[in-house]
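J.: After the sequence you'll find the predicted model.
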Amino acid sequence: MGTFFDFIIRTSVVLLVFLVPLAWSPWTFEAFEFSKQYLLFFLVLLGLFAWIARMVLVEREVRFKKTPLTFFVFLFVAAALLSSLFSADRWSSLFGHYGSFSDGLPGILASAGVYFLVTNAVRQPRFLLKPFFASAALAVFLAYLSLFGVLPQAGFNPVAENFESFSVFLAFLISLLSFFVIRPQQNQLPFAGTIVLLVSAFGLLLAAHESTNWAVVFAGLLLSLFAGLLQRLWTGEAGKIRGLGLPLLLLFLTFVALLSPAWPDLPWAFPLEPALSQRMSWGIALDTVSDNAKNLFLGSGPGTFALDVSLHKPVSLNQTDQWQTRFDRPSSFFAGLFATTGLLGFLLYLALLCWFFLVSLAFLRKQESMPFLLGAAVLAAGQVAHDQMTALQLSFWLFLGLCQVSWKIPARETRFSLPRTAEFQLAARAALLLVFLASAAAFFFGSRLYAADMKYAASVKAAPYFPAAGIEQGQEAAGLNPWQAEYRIFLSRLHLQRALAELQKPENLRSKEQVSKDVQLAIAYARGGSVEDQRIVGALELSSARVASWETLGTVYKNIASAPGALDWGIRSFETAIALEPANPVLHTELGKLYVKNEQFDKARERFQKAIELKPDYAQARMQLALIAEKEGNAGKAIGQLHDLVVRFPRDSETLFQLGRLYYNEGEVAGAISQFERVLAGAPNHSNALFALGLAYESQGRIQEAAQKFERVLQLNPGNEEVRRKLQELGRESIIRE
């Protein structure tokens, strides 16, 4: 039986090393991190269970090896648990933020599990290098297939969803391979295979130019050269130059790339994902821990960096092309760790790293440990430069553990000999059975979460074409995973869209009951409530600190503003959203629009001016300011302001349309036509501009041209009753019947 458990342990570790970097799912909405975290968690759970079962059933003794880092790892995990307990969003801490997952508590626990599994159950660390290199080679091969268009998904690599994280993995791989080129006697791969994989991995880096990526590669190559030459010195091979040529050439090329401000346009390239700068990431982290005493010591909670970005986003970000992007990851793992776990988690993690590298100095002469020390060092450098995705997370903790196994320190173990009485053996087996059942329950629970994300993916795919099917799939996703606010936000928006689509139908075909029910469901999925005796948990009940939840609720109420109390609820919703994301000019503008509907023009003007302060080139807020003048009865002033705005933003279709509308209302039909035609030149399917242009043509007696515009509006909006009436007035009934 001991052999069986050893096989399970060995297999689970090998599968971890080989499969996690490659895990990717086309069936779930979150294709990368969700699958990797799922696989990581359950393979670690399987390995730990087999390890415990072997001790209880075979060895009749519980043994736990103490490594130099054991104390620090336990303290870091305890800090993460404590931070999660007081998290700003407990569900994000418990499951990880949707889209990244590795930053949540399960990712931290799985990482610690990898470390303890390796240090307690792995005896020969080098056997794991072969599955690692096999996995890396397959990942590089798939990336090339994507790069050259063989795979349908452009820029695909199975390791991470963005090239920045993949580049850290490549730097890690390149550093290890360079070391083995310098020290071939320690290499377990054929020398030719090592060279091919090394050159291929470096070639992928040429497909995207980003200075931070090159800095990590440069640091890794320097470390590999230093480690290789140091071992040559100790073994009396310092005078040999064999094996140095390729690493030195790659180091030189990396240095040139690092200093190059730009990169030539290539026919093939990996897209770079927009990201926060290092300065912004650390600024957000510092602002977060400065909020209050709890954040200073415990942070905002694992998995909550997206909330920190919303709350402390710098205004300067509004002047960039990514001003509407809601970033959920820092540019540095350390910045995210500082923000989400506070001083306690951050300092404990730093202490863990410092103690590891300090202790490593005593074992530098151990040749077997050098590749693992090198790998851990490069990955730690990568954590400074980029956020840490699951494949990097696994690799770091794996190599941290393997390095200590390779030191072969005389084991310091905590031992508990188990009584050999029949009664105790029965109790021990019963306890082990409970652990097995708990593990099976966790697996079943995880399977539900995985199935939920598959349903969510199906819902997103179906919703634009088959709204009812999209809603059905979304409801199944929310049923399978009732703790994911993301699904409920999406369902709220789907129900609102269906209600608005129903309202576009002719009155005789419109279902008022369906509209009413969809509006109720849209509110319930956002806020929570009961619809037809069915209690629905809302996104806000799961995550009241998430801006998107409040923004969605405000949007629902904005679209039903004529309903009793809706306007007040909409205003409160957007006010709360602004409190959570004060630097977002869109939220201030949306709140201002609600104040306009409520005829609170001074408050509306204040919101629009705040939006302009946050983003001076935000045309929407400036346009709304001009429209307040119209509401106050000064159309001439409004036209003047809109005209100035059109000069500044000549391609803003909404501003052009509003200027045309005001011209038309003031009887300046020729000016109105000019503006509507400018709108349609940039947006041919702008329904309002088409309809308004039709009215303008009609007022000039250009009936044929007017009818053509109305027909086009009807094609775009088949159920629009007003357009049908217009066509009837113009004698185009045949078009309506068609």
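T.: Structure received.
J.: Going by C-alpha atoms from here, please, whenever you check contacts or count neighbours.
T.: Will do.
J.: What segments of the stretch 501-650 of the chain are helices?
T.: Secondary structure of the stretch 501-650 of the chain (DSSP state H, counting those that start in this stretch): helices at 512-527, 539-542, 547-559, 566-580, 585-597, 601-614, 619-631, 635-648.
J.: As JSON lines, these with mean neighbour count and distance to residue 35 would be great.
T.: As requested, those are arranged in JSON lines below (neighbours: other Cα atoms under 10 Å; distance: least, Cα to Cα, whole Å):
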{"stretch": "helix 512-527", "mean neighbour count": "21", "distance to residue 35": "26"}
{"stretch": "helix 539-542", "mean neighbour count": "24", "distance to residue 35": "23"}
{"stretch": "helix 547-559", "mean neighbour count": "24", "distance to residue 35": "25"}
{"stretch": "helix 566-580", "mean neighbour count": "21", "distance to residue 35": "31"}
{"stretch": "helix 585-597", "mean neighbour count": "23", "distance to residue 35": "34"}
{"stretch": "helix 601-614", "mean neighbour count": "21", "distance to residue 35": "39"}
{"stretch": "helix 619-631", "mean neighbour count": "21", "distance to residue 35": "40"}
{"stretch": "helix 635-648", "mean neighbour count": "18", "distance to residue 35": "48"}
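J.: what's the closest of those helices to residue 196?
T.: Smallest distance to residue 196 across these (Cα to Cα): 47.2 Å, for helix 547-559.
J.: Which secondary structure elements does that closest one sit against?
T.: For helix 547-559, the packing partners by 3 or more Cα pairs under 8 Å, 6 or more residues apart in numbering; DSSP states H and E come out as helix 485-503, helix 512-527, helix 539-542, helix 566-580.
J.: May I see those helices arranged in TSV, with distance to residue 233 as well?
T.: Formatted as TSV, the helices and strands packed on helix 547-559 follow (distance: least, Cα to Cα, whole Å):
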stretch	distance to residue 233
helix 485-503	57
helix 512-527	66
helix 539-542	60
helix 566-580	58
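J.: alright, now check it against this:
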Amino acid sequence: MKIAFLDIPVIGLLLYFLLSSLFSIDRWASFAGSFGVWHNGFFVFFIQVLWYFFAARFVNLHWIWRFGFLLPILAVFALGFFTKSFAVAFLGLSALLFFHIVRKFQGSGILVAVILFAILGLLGAFPIASIFPLRDSVVDLMNSWGIAFSSLLDSPKNFFFGTGPGTFSLDMARYGSAPSFDGATGFAEILATFGVIGFLLYVAVFVLAFLRFAFLACLQRDRMQGFLGALLFAVFGAYLLSPATFPLLFLFWTLASFARDPSKSSGLAIPKITKPLWKLGIFALAGFVVFLGSRVIVAQAVYQKAKLESNSEKRISLLETAVRVNPYETAYKIQLARLYIEIATVPAIENALLQLQEAVKTGPARSEAWEALGMLYKAIQTAPGAKEWGVKAFETALTLSPKNARLYTELGMLYTEKEELGLAEEYFKKALVLSPGFLDAIFQLGRIYYNEGEKEKRGD
């Protein structure tokens, strides 16, 4: 098997994805995908790379152009629609126009196309959001990149390996200017979760694939390659401006497979003696992915059924099944614990505590798990040591989500119960700095001031 030039960054990216997952702050999310967004895990990424090699060998491109020039226009607009950004459609149509001019006028067309793109670049440098909005309530561009660079510069490990694939929601909680926002751009997420080297490998796949399409479209006047290059350019824009959804990732790897040219070999090849071992390894890994993936899918289906169930006993039974099938998903344990707490019996509270203790073990980087544990300790604060454990849980949650006003307020309330009013007042004030209108913090701070005033009246 010959290895094409484009295969080198693809294989490098796959290996780096694996390495980043091993050093991840949440290995389960990095391997299986984060809750409800399974496409950003290693196993789905591995399947996408397999699809890249499969499509490059077996998918025939000639049917694409039978639909004429209408298909690329529809494809680009569809991409813009699904990413909810007209700017993506604008980029794709601009690239289509570029390749069409080059093909039509050949040598002089290149100059015309370059001038056209220079004009488009100048237009893009000025505020044109009213015509081609860069976001449609989907992502916050500045916040996305701010989080990415904050994460990157936090430690040498983050700089080289990122926080781990599938962990950008944790980066948002820790480094964002707010506890959460609507989404993240694809490239910002890649930079934060893969690190610099993984980001550069991803970009290298884009650039090499686009250069091959551009070469065939401009110099060999191949219209189909011009269409593919324009679509890849639009995908690149989508990664810059919108979240990397599964359809977008699938389209990217499909286009990359079309750019793979084994006739332009890198000079590397898999030796014949290792082919059986190579195939056996791929088969074993694929089998493991299918086995684990089936359990993830079944557990998610049971969890969704539990959310729709109105009977509390049946909901608990379904959630217990989901936890048994997939014991690594933190969200299932948190939801199950909340249902146990609603029952409010001693055995149910003990089960809730057990689930939340397991949740912080499987998801130690997830602030919501520590927050739920802190809330439980707060609810049973009369038990010996519960207040101290509650403080520790909320403090851990705050290190993971330092912009969360609710956590400061809950911690302040525990310090109030411990009669450490100075610390309580400090935490309530911090909550109000983050969220000036947060009523719980205002009320609790008011209670402290009222009680202090009453003490002064009594002369205490």
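T.: Noted; the coordinates are in hand. Small disclaimer: the values here were computed from a predicted structure and weren't measured.
J.: TM-score, when you put one on top of the other?
T.: After superposition, the two chains reach a TM-score (TM-score structural alignment, normalised by the length of structure 2) of 0.85; 438 aligned residues with a Cα RMSD of 3.5 Å.
J.: To residue 91 of structure 1, which of the helices of the stretch 501-650 of structure 1 lies closest?
T.: helix 539-542 (7.1 Å).
J.: and for the closest one, what are the contacting residues?
T.: 91, 483-486, 488-489, 525-528, 546, 549-550 (Cα atoms under 8 Å, 6 or more residues apart in numbering).
J.: swap in stretch 327-343 of structure 2?
T.: 28, 35, 303, 312, 316, 319-320, 322-323, 348-349, 351-353, 355-356, 358-360, 362-363, 369, 372, 376.
J.: what does that stretch correspond to over in structure 1?
T.: Under TM-score structural alignment, stretch 327-343 of structure 2 corresponds to residues 482-498 of structure 1.
J.: what do you get for stretch 381-401 of structure 2?
T.: So stretch 381-401 of structure 2 is aligned with residues 561-581, judged by TM-score structural alignment.
J.: if we can go back for a sec, for residue 76 of structure 1, which of the helices and strands packed on helix 547-559 of structure 1 is the nearest?
T.: Short answer: helix 539-542, nearest of these by Cα to Cα, at 26.8 Å.
J.: centre of the chain versus the closest one, how much separation?
T.: 19 Å (Cα atoms, centre = their mean, to the nearest Å).
J.: In the longest helix seen in structure 2, which residues are buried?
T.: Ranked by residue count, the top helix of structure 2 under DSSP state H comes out as helix 86-124. For helix 86-124 of structure 2, burial by neighbour count (16 or more other Cα atoms under 10 Å) applies to 86-103, 106, 109-110, 112-113, 117.
J.: what's the answer for stretch 203-211 of structure 2, then?
T.: Neighbour counts over stretch 203-211 of structure 2 (16+ other Cα under 10 Å) mark 204, 205, 206, 207, 208, 209, 210 as buried.
J.: any chance of those in CSV, with secondary structure too?
T.: Shown next, in CSV, are the buried residues of stretch 203-211 of structure 2 (DSSP: H, G, I helix; E, B strand; the rest coil):
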residue, secondary structure
204, helix
205, helix
206, helix
207, helix
208, helix
209, helix
210, helix
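J.: quick one: which of those is nearest residue 142 of structure 2?
T.: residue 206 (22.8 Å).
J.: dump the residue contacts of the closest one.
T.: 232, 236, 256.
J.: Structure 1: which residue goes with that one?
T.: By TM-score structural alignment, residue 206 of structure 2 lines up with residue 353.
J.: Make TSV out of the helices of the stretch 501-650 of structure 1 and add distance to residue 86 of structure 1.
T.: Output for the helices of the stretch 501-650 of structure 1, formatted as TSV (distance: least, Cα to Cα, whole Å):
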stretch	distance to residue 86 of structure 1
helix 512-527	23
helix 539-542	15
helix 547-559	19
helix 566-580	18
helix 585-597	28
helix 601-614	32
helix 619-631	38
helix 635-648	48
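J.: Tell me which of these sits nearest to residue 145 of structure 1.
T.: helix 547-559 (37.0 Å).
J.: Just want the angle from the closest one to helix 512-527.
T.: 150 degrees (axes from the mean of the first three to the mean of the last three Cα atoms, to 10 degrees).
J.: What lies in contact with helix 547-559 of structure 1?
T.: 307, 310, 485, 489, 492-493, 496, 519, 522-523, 526-527, 539-540, 543-544, 566-567, 569-574, 576-577, 580-581, 587, 594.
J.: got it, and stretch 248-256 of structure 2?
T.: Contacts with stretch 248-256 of structure 2, where a contact means Cα under 8 Å, 6+ apart, come from 48, 49, 51, 52, 55, 79, 205, 206, 209, 228, 232, 235.
J.: Over in structure 1, see which of the contacts of residue 206 of structure 2 survive.
T.: Counting by both residues aligned by TM-score structural alignment, their matches' Cα atoms under 8 Å, structure 1 reproduces none of the contacts from these.
J.: separation between residue 344 of structure 1 and residue 87 of structure 1?
T.: Separation of residue 344 of structure 1 from residue 87 of structure 1 (Cα to Cα, to the nearest Å) stands at 14 Å.
J.: Which one of the two is surrounded by more residues?
T.: residue 87 (25 against 21; other Cα atoms under 10 Å).
J.: So for residue 136 of structure 1, which of the helices of the stretch 501-650 of structure 1 sits nearest?
T.: Of all those, helix 547-559 sits nearest to residue 136 of structure 1, with 37.4 Å by Cα to Cα.
J.: The closest one: average distance to aligned residues in structure 2?
T.: For helix 547-559 of structure 1, the mean distance to aligned residues of structure 2 following superposition is 0.7 Å (mean Cα distance after the TM-score superposition for structure 1).
J.: how much does that helix deviate in direction from helix 566-580?
T.: 160 degrees.
J.: what about residue 36 of structure 2, neighbour count?
T.: 8.
J.: Which position in structure 1 pairs with it?
T.: In structure 1, residue 36 of structure 2 lands on residue 99 (TM-score structural alignment).
J.: tell me the secondary structure for its match?
T.: coil.
J.: Verify the contact between it and residue 35 for me.
T.: No: using Cα atoms under 8 Å, residue 99 of structure 1 is not in contact with residue 35; the gap is 11.0 Å.
J.: Just tell me which of the helices of the stretch 501-650 of structure 1 ends up closest to residue 314 of structure 1.
T.: When those are compared for distance to residue 314 of structure 1 using Cα to Cα, the nearest one is helix 601-614, at 9.7 Å.
J.: where's the closest one relative to the chain centroid, distance-wise?
T.: 31 Å.
J.: same question, stretch 575-587 of structure 1
T.: The answer for stretch 575-587 of structure 1 is 21 Å, by Cα atoms, centre = their mean.
J.: likewise stretch 296-304 of structure 1?
T.: On Cα atoms, centre = their mean, the centre of stretch 296-304 of structure 1 falls 18 Å from the chain's centre.
J.: Much appreciated, bye for now.
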